[in-house]
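In: pasting the sequence and the predicted model now:
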Amino acid sequence: MFFDTTDLRDQEIYLRLYRTSDENIEKGYVPAYYFKIVRCVDDVEVGQCDLRIGHNDNTKYGGNIGYEIYESYRGNHYASKACKLLLLLAKKHKMDKVIITCAPENIASRKTCEHSGAELIGIIDRPTWHELYKNGQKKTCQYIVRL
């Protein structure tokens, strides 16, 4: 089910796999890869990201890709570079699209989506059952990258 990920690199960063998780039907979770985002030049971790494989109600509202860049490394487009690498992995899984979501007020994340080639589909309401809704995130920007 999971592919080799050692090729997920560009001239500036690489993604170092630190765990995978299998599908959890009860919770509505699809299989996922979890990576550290690492700079090639010095092997410093600058953030983390994940790719959730497949589509269901959770990915519709929470996305297929998640990312975080540690504060002192922000502003270098590491998140959008990582997203582009994750798109290569999504293609290996024969996904025809990838959904990326973010809070409407998170301008940096919205720019990351756009730099990654994602198209804003709209700002949608999360359903009350969704985990992120329960954490106070009632609306989300839904972006799509067609592969």
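Out: Good, I have the coordinates. Residues are numbered from 1 along each chain as shown.
In: hey, let's count contacts and neighbours off CA atoms from now on
Out: Will do.
In: show me where the protein has its strands.
Out: With strands called from DSSP state E, the chain shows them at 13-21, 32-39, 45-52, 65-69, 97-102, 119-125, 139-146.
In: could you dump the ones you listed to JSON lines with mean neighbour count and distance to Tyr78?
Out: Putting these into JSON lines (neighbours: other C-alpha atoms under 10 Å; distance: least, C-alpha to C-alpha, whole Å) gives the following:
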{"stretch": "strand 13-21", "mean neighbour count": "18", "distance to Tyr78": "8"}
{"stretch": "strand 32-39", "mean neighbour count": "21", "distance to Tyr78": "8"}
{"stretch": "strand 45-52", "mean neighbour count": "22", "distance to Tyr78": "8"}
{"stretch": "strand 65-69", "mean neighbour count": "20", "distance to Tyr78": "7"}
{"stretch": "strand 97-102", "mean neighbour count": "24", "distance to Tyr78": "16"}
{"stretch": "strand 119-125", "mean neighbour count": "14", "distance to Tyr78": "19"}
{"stretch": "strand 139-146", "mean neighbour count": "20", "distance to Tyr78": "18"}
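In: alright, now check it against this:
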Amino acid sequence: MHLAPPSTVFEDIRVDFVSTTEGDHQRGFVPGYHFRILNSDGVNVGHVNFRVGDTQHVRLAAGHIGFGISEGHRGNRYAGKACLALAPWLATFNERVLITADPDNLASIRTIQRIGGVYLDEVDVPVDDPHYLRGSHRKARYLWNPSQVEQAEAGDHRSAGA
């Protein structure tokens, strides 16, 4: 696996590397990186994950990128900013990454569209996938090219030590 990036600042958030996760080949899970998102006050407001690899689970359910923002901190575009903060590093893995969302999760869909994700299609989640077992039966799929994030749109983007 690649080295994790240093803490990265983007506008009013910082993204810190937390850990890597091992894949589980039997279940179709790929290795990944877990990051936390901190607001300008240093409060942990959520997380973003990056999954490395290509399996049915990634293609039809999880995607390469997943994010979540704590309920009290939603509406501040933290998830999108975290993705943009990681874009240069993500581009060293893949030219394009797949991001999925439940079709009725409008906040996630708006986030994906704001960062430049392009709608592909909507697919059924396999019945044996953990997402299906948690109630997620369909996924809207988007392709995002992190290497095409323009600095003009990227705002204040630097390593935390800069």
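Out: Happy to help now that I have it. These numbers come from a predicted model, not from an experiment.
In: can you calculate the TM-score here?
Out: Here the TM-score for the pair of chains, by TM-score structural alignment, normalised by the length of structure 1, is 0.90; 145 aligned residues with a C-alpha RMSD of 1.5 Å.
In: of all the strands of structure 1, which lies closest to Tyr133 of structure 1?
Out: strand 139-146 (7.8 Å; C-alpha to C-alpha).
In: for Ala4 of structure 2, see how far away the nearest residue to His34 of structure 2 once chain neighbours are set aside is.
Out: Among residues not flanking His34 of structure 2 along the chain, Asn49 sits closest, at 4.6 Å (C-alpha to C-alpha, 6 or more residues apart in numbering). According to C-alpha to C-alpha, to the nearest Å, Asn49 of structure 2 and Ala4 of structure 2 sit 12 Å apart.
In: now the common contact residues for the two.
Out: Shared contacts of Asn49 of structure 2 and Ala4 (C-alpha atoms under 8 Å, 6 or more residues apart in numbering): Tyr33.
In: so what's Ala140 of structure 2 up against?
Out: Thr100, Ala101, Asp102, Pro103, Tyr119, Leu120, Asp121, Glu122, Val123.
In: let me redo that: Lys60 of structure 1
Out: By C-alpha under 8 Å, 6+ apart, Lys60 of structure 1 lies in contact with Ile99.
In: go on, Glu119 of structure 1?
Out: Cys113, Tyr143, Ile144, Val145.
In: tell me how far it lies from Asn58 of structure 1.
Out: Glu119 of structure 1 is 19 Å from Asn58 of structure 1, by C-alpha to C-alpha.
In: what's the mean deviation for the top helix by length along structure 1 versus structure 2?
Out: Assignment by DSSP state H gives helix 78-92 as the longest helix of structure 1. Helix 78-92 of structure 1 differs from its equivalent in structure 2 by a mean of 1.6 Å after superposition (mean C-alpha distance after the TM-score superposition for structure 1).
In: now that helix, how far from the centre of its chain.
Out: Offset of helix 78-92 of structure 1 from its chain centre (C-alpha atoms, centre = their mean, to the nearest Å): 8 Å.
In: give the aligned range of that helix in structure 2.
Out: Under the alignment (TM-score structural alignment), helix 78-92 of structure 1 falls on residues 78-92 in structure 2.
In: contacting residues around the matching stretch?
Out: By C-alpha under 8 Å, 6+ apart, stretch 78-92 of structure 2 touches 5, 8-11, 13-15, 37, 39, 45-48, 67-69, 111-112, 114-115, 145-147, 149, 154, 157.
In: gap between the residue nearest to His34 of structure 2 and Ile69 of structure 2?
Out: 12 Å.
In: what's the closest non-adjacent residue to the residue sitting nearest the centre point of structure 2?
Out: In structure 2, the centroid-proximal residue (C-alpha atoms, centre = their mean) is Ile65; its distance is 3.0 Å. In this structure, Ile65 of structure 2 finds its nearest non-sequential neighbour in Phe50, 4.7 Å apart by C-alpha to C-alpha, 6+ apart.
In: ok, the one you found - contacts?
Out: Counting by C-alpha under 8 Å, 6+ apart, Phe50 of structure 2 has contacts Gly32, Tyr33, His34, His64, Ile65, Gly66.
In: and those, which two are furthest apart?
Out: Farthest apart among these by C-alpha to C-alpha are His34 and His64. That separation is 11.8 Å.
In: now do the shared contacts for these two.
Out: Common neighbours of His34 of structure 2 and His64 (C-alpha under 8 Å, 6+ apart) are Asn49, Phe50.
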